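[1] Predicted model and sequence follow; I will ask about them next.
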Amino acid sequence: MKKVLLPLLALLIVCSCKEEPKGKAPEKVIIHNKIITTTAKARIDSVLNAFVQSGNIAGASALIFENGEEVYYNAFGYADIALEKPMQRNTIVQIYSMTKPITGTALMTLFEQGKFKLDDPLSKYIPEFENMTVYAGVDENGKMKTEPLKREISIRDLTRHTAGFPNRDDIPGLSKLFRKADAMNRENTLTQMAEKMAKVPLWFQPGAQWEYGPSVDVQALLVERISGIPYDEYVQQHVLSPLSMDETRYFIPKKDRDRFSKLYIRKGEGELVKDTTTYSNYTAHWPLTRGGSGLTSTLDDYMRFAQMLVHQGSLDSVQVLQPETVKLMATNHLPDSVTKRSWLPSKGQVGFGIDFAVRVAPPKTPNENNGVVGEFYWDGAASTLFWVDPVNQLTAVLFVQLFPYDQIGLHKQFRDAVYGPYPF
């Protein structure tokens, strides 16, 4: 008889050997093949070290849990090249858009309390957005044209990036107007941000297309309005403190700044220049506590957030969200009618849930990002990355501090190292 080789992620069905009561079928135990093997660890080490040695990143660190246990940690290179300060486990980094899933989690705690419905109009809670208009191009004289809303922005639009807020520099007339509004000035409060945003027409009709933008910053104000508590206080009380994420903050106190990584801008192959503009974002208290970016964190802190998600909303006997809420967040909310999806398809076979990309199909080619159907994840502008793989009970956090966002294929190679060669 020929032997049959099982694929890497196949399930092994094992029947219990103990005697069972009459009439009862033997119990079946489903065992997943281990993902992070000795070979996988060697692959990950090789990939991260090679990027550092190439001079295309200053430093990198990664932490992976599988089945609730730490299975991989390592760090390479520097958090500060000039001082030869090594990248370490407790290095603090700028996570940029990895702030977004934390904001979404804070918002969904209010959803669980019945404070709002996803299809409620945004203006019900933030009336500043009640009388919006929609961009309709420019006339022959270059004057911007607008049209009425077909429907109002919903909260669901905010959570899946279909609200219509402009977020590009090349929209004739509209981009200039949005820049002039200066809504994201860190001296603004969240309310002032919304007032300024509301004076600018939407780029497209709500629900018409997917376009990344300031929707999650508006979610922060939504949390503030519904709860009656300043956003930074609410997220601290309901997400960060319950999860003991003590080093995930908008402000880094002086005593911890020696652990704050520098951020580097890649100018070319092996050429890095230290960023000099973002440091003060985190060393002073600013009025604008953005929901879409602005937090700093450490590997272990962010892993606690990821572990809460893979354990369906709870960690260490603390329930942050209910399992059905996590499932809702990790479900694709983009209908087929949303065909314009900007750069989202570059992430692979994904849709978008509530502040997460959601993998809906396996990779079609070796050039696509590796991942398992059901995975949900996001990344940050400084090339950080995390994902939650419920199928394999695996969570991964990758920290680097690199601008522009991953132009070197780091995320692709890191995923390949974790899961193995395609098809995995």
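    Structure's in. What do you need? Predicted model, so just to flag it, every value in this text is computed and none were measured.
[2] drop to CA atoms for contacts and neighbour counts, all remaining ones
    Fine.
[3] which residue is nearest the centroid of the chain?
    Trp378 (2.8 Å; C-alpha atoms, centre = their mean).
[4] structure B:
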Amino acid sequence: MAYRSFDTTQISRRALLRGGAWLAAGAAAAGTPLARTARAQSAGLSWPAVSGMVEKYVSERKVANMIATLGWGMRDPQYIAQGTLNLGGTTQADADSLYRIYSMTKPVTGMAAMMLIDEGRLGLDQPIAELLPAYANMTVQKTYDGSITDVVPAERPITVRQLLTHTAGLGYGIVQKGPITKAYEEQGLVPGQVSRMPIPGLGRAVAVEGLDVFADRLAALPLVLQPGTKWSYSVSLDLLGRVIEVASGMAFDEFLRTQIFEPAGMTSTWFTVPESEVGRFTTNYGIMNGTPLPMDPAKASIYLDTPPFPFGGAGLVSSPRDYDRFLKMLLGYGVIDGKRVMGELAVRVGTSNLLPETATTEGTWVEGQGFGAGGRVMDGSFGWGGAAGTVAFVNYKAGLRANLMTQYMPSDAYPIHEAFPNAVVADLTAMQGAAS
């Protein structure tokens, strides 16, 4: 689905918040043996295509900064960084700068659920109504994006697998149209934030307070599709946050902090940026008529406020170094720096294709591909992207992990979700040729 860049009069909410990483590097990485590419890199062949892309975007002032992070196996990553925290600023962006990662939150939430599945506290195909009774008798719109009163009963229960893979039939305020969109806004089912400033076309709906209230209100509205029938980008990873709370007996944000972030050494990943860390926070820009204009300045960012509830689908701020540690943990099948954070089986299953056999991807963003625990699966790769230009993936066949951080909206104003993996492909191809 293509989106138009926004202008000075209107911004597409869908384009602002959508984040689907293009994993084109998968095929090239899969055909590039780790030992050979690692030898080529140690011989002086680095990442010229990636470096060139980063330098071009920053030097042309399309973005204030851009940082690519690439790592082989369990080795320390290489950082390719250009630019300052904000246009016209003097503080250089680096591996510890902070970025709004939006939908790159989804794989984190997905892996949290996989941990509970591995421990037997959740079932992959468990109906969520066993934990959240309000979901026991769901209804479905007769007509997609049509009336919210002309409905039929759901033909099957919503399961954890369906939440992980966007096949539960849930909607998304940034995707749906018509009455269901209005109902989501009226009920405060707004699992994301952009700015404290009023932005034309974005809307000013106020999110409900509390993940429990979010889940209860969502259950009272009809589904847009029958559960298990089609991949449709949705609020399912946000609802999964509530499932994780009930299954674990712990607040969702606390579960992430104590079970993933702290054990993995991720010291710069939060739902709220601490005041003490504002000095390394980037500014987010809206691209208007080809010009970046500040839409969420770091010192007045909405991410300095406590969110209405922890958004499991789009709420985290992180750094290139921190997100690389998450990817490194996944690439190590749950182990990082000799410490086990997740079970190996949980990672293997979570990064595999979990789409229900009954669900189709035809006509969707992931047509012909797989989907795992909150991320796309393709050619040995697992990952996803964010609405503000970020993208990240691991490739198990090559033993490669990669993420790119920058800040602009909408994500399709520049082709970075495609350009970064394509640059990685070009460099991998060069490494492979040098090593052959």
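    Everything's here; your move. Everything numeric here is computed off the predicted structure, so don't read it as measured data.
[5] picking up where we left off before, look at the residue nearest to the centre of structure 1 and give its secondary structure.
    strand (DSSP: H, G, I helix; E, B strand; the rest coil).
[6] So what does it match up with in structure 2?
    With TM-score structural alignment defining the correspondence, Trp378 of structure 1 maps onto Trp384 in structure 2.
[7] what's the spacing between its match and Leu163 of structure 2?
    Trp384 of structure 2 sits 16 Å away from Leu163 of structure 2, going by C-alpha to C-alpha, to the nearest Å.
[8] ok so, going back, so the residue nearest to the centre of structure 1 touches Val358, yeah?
    No. When contacts are counted by C-alpha atoms under 8 Å, Trp378 of structure 1 is not listed as touching Val358 (9.1 Å).
[9] hey, where'd the strands end up in the stretch 1-150 of structure 1?
    Assigned by DSSP state E, counting those that start in this stretch, the strands in the stretch 1-150 of structure 1 fall at 11-15, 28-32, 59-66, 69-80, 85-86, 93-94, 133-138, 144-148.
[10] Pick the most deeply packed of these.
    Of all the strands of the stretch 1-150 of structure 1, strand 93-94 has the most neighbours on average by mean count of other C-alpha atoms under 10 Å, namely a mean of 28.
[11] What residues in structure 2 pair up with that one?
    Residue span in structure 2 matched to strand 93-94 of structure 1, by TM-score structural alignment: 99-100.
[12] how close does the nearest residue to Thr91 of structure 1 once chain neighbours are set aside sit to Ala381 of structure 1?
    Distances taken as C-alpha to C-alpha, 6 or more residues apart in numbering place Arg259 nearest to Thr91 of structure 1, at 5.0 Å, with adjacent residues excluded. Between Arg259 of structure 1 and Ala381 of structure 1 the computed distance is 20 Å (C-alpha to C-alpha).
[13] likewise Tyr135 of structure 1?
    The value you get for Tyr135 of structure 1 to Ala381 of structure 1, if C-alpha to C-alpha is used, is 27 Å.
[14] And Val320 of structure 1, by the same measure?
    Distance, Val320 of structure 1 to Ala381 of structure 1, by C-alpha to C-alpha: 27 Å.
[15] Neighbour count for these two, which is higher?
    Legend: neighbour count by other C-alpha atoms under 10 Å for Val320 of structure 1 and Ala381, higher for Val320 (23 against 18).
[16] nearest residue to the alignment partner in structure 2 of the more buried one other than its sequence neighbours?
    Per TM-score structural alignment, the equivalent position to Val320 of structure 1 in structure 2 is Val341. Sequence neighbours aside, Gly334 is the residue nearest to Val341 of structure 2 in space, at 5.3 Å (criterion: C-alpha to C-alpha, 6+ apart).
[17] so who does the one you found touch?
    Taking C-alpha atoms under 8 Å, 6 or more residues apart in numbering, we find Gly334 of structure 2 in contact with Arg340, Val341, Met342, Gly343, Glu344, Ala346, Val347.
[18] Tally up the residues packed near the first one, please.
    By that I understand Arg340 of structure 2. That count, for Arg340 of structure 2 with other C-alpha under 10 Å as the rule, works out to 15.
[19] which residues are in contact with the helix ranked longest in structure 1?
    Taking DSSP state H as the criterion, structure 1 has its longest helix at helix 38-53. By C-alpha under 8 Å, 6+ apart, the residues outside helix 38-53 of structure 1 that reach it are 57-60, 72, 74, 76-77, 410, 413-414, 417-420.
[20] ok, now with 10 Å
    Here helix 38-53 of structure 1 makes contact (C-alpha atoms under 10 Å, 6 or more residues apart in numbering) with 34-37, 56-62, 71-78, 270, 398, 408-410, 413-420.
[21] the strands in the stretch 251-400 of structure 2, which residues?
    Using DSSP E, counting those that start in this stretch, strands in the stretch 251-400 of structure 2 cover 284-288, 291-296, 317-318, 335-336, 339-340, 370-371, 376-378, 381-385, 391-395, 400-405.
[22] what's in contact with the fifth one?
    It stands for strand 339-340 of structure 2. Outside strand 339-340 of structure 2, the residues touching it (C-alpha under 10 Å, 6+ apart) are Pro263, Ala264, Met329, Gly332, Tyr333, Gly334.
[23] hey, where'd the helices end up in the stretch 301-424 of structure 1?
    Here the stretch 301-424 of structure 1 has its helices, by DSSP state H, counting those that start in this stretch, at 323-329, 410-419.
[24] Highest mean neighbour count across those helices, which stretch is it?
    helix 410-419 (a mean of 20).
[25] how near is Tyr233 of structure 2 to Ile302 of structure 2?
    24 Å.
[26] So the two - more neighbours on which side?
    Taking other C-alpha under 10 Å, Tyr233 of structure 2 and Ile302 do not tie; Tyr233 has more neighbours (24 against 18).
[27] Can you point out the helix or strand that includes the spatially closest residue to that one that is not a sequence neighbour?
    Taking C-alpha to C-alpha, 6+ apart, and ignoring the residues beside it in sequence, Tyr233 of structure 2 has His166 as its nearest neighbour in space, at 5.6 Å. Assigned by DSSP states H and E, His166 of structure 2 belongs to neither a helix nor a strand.
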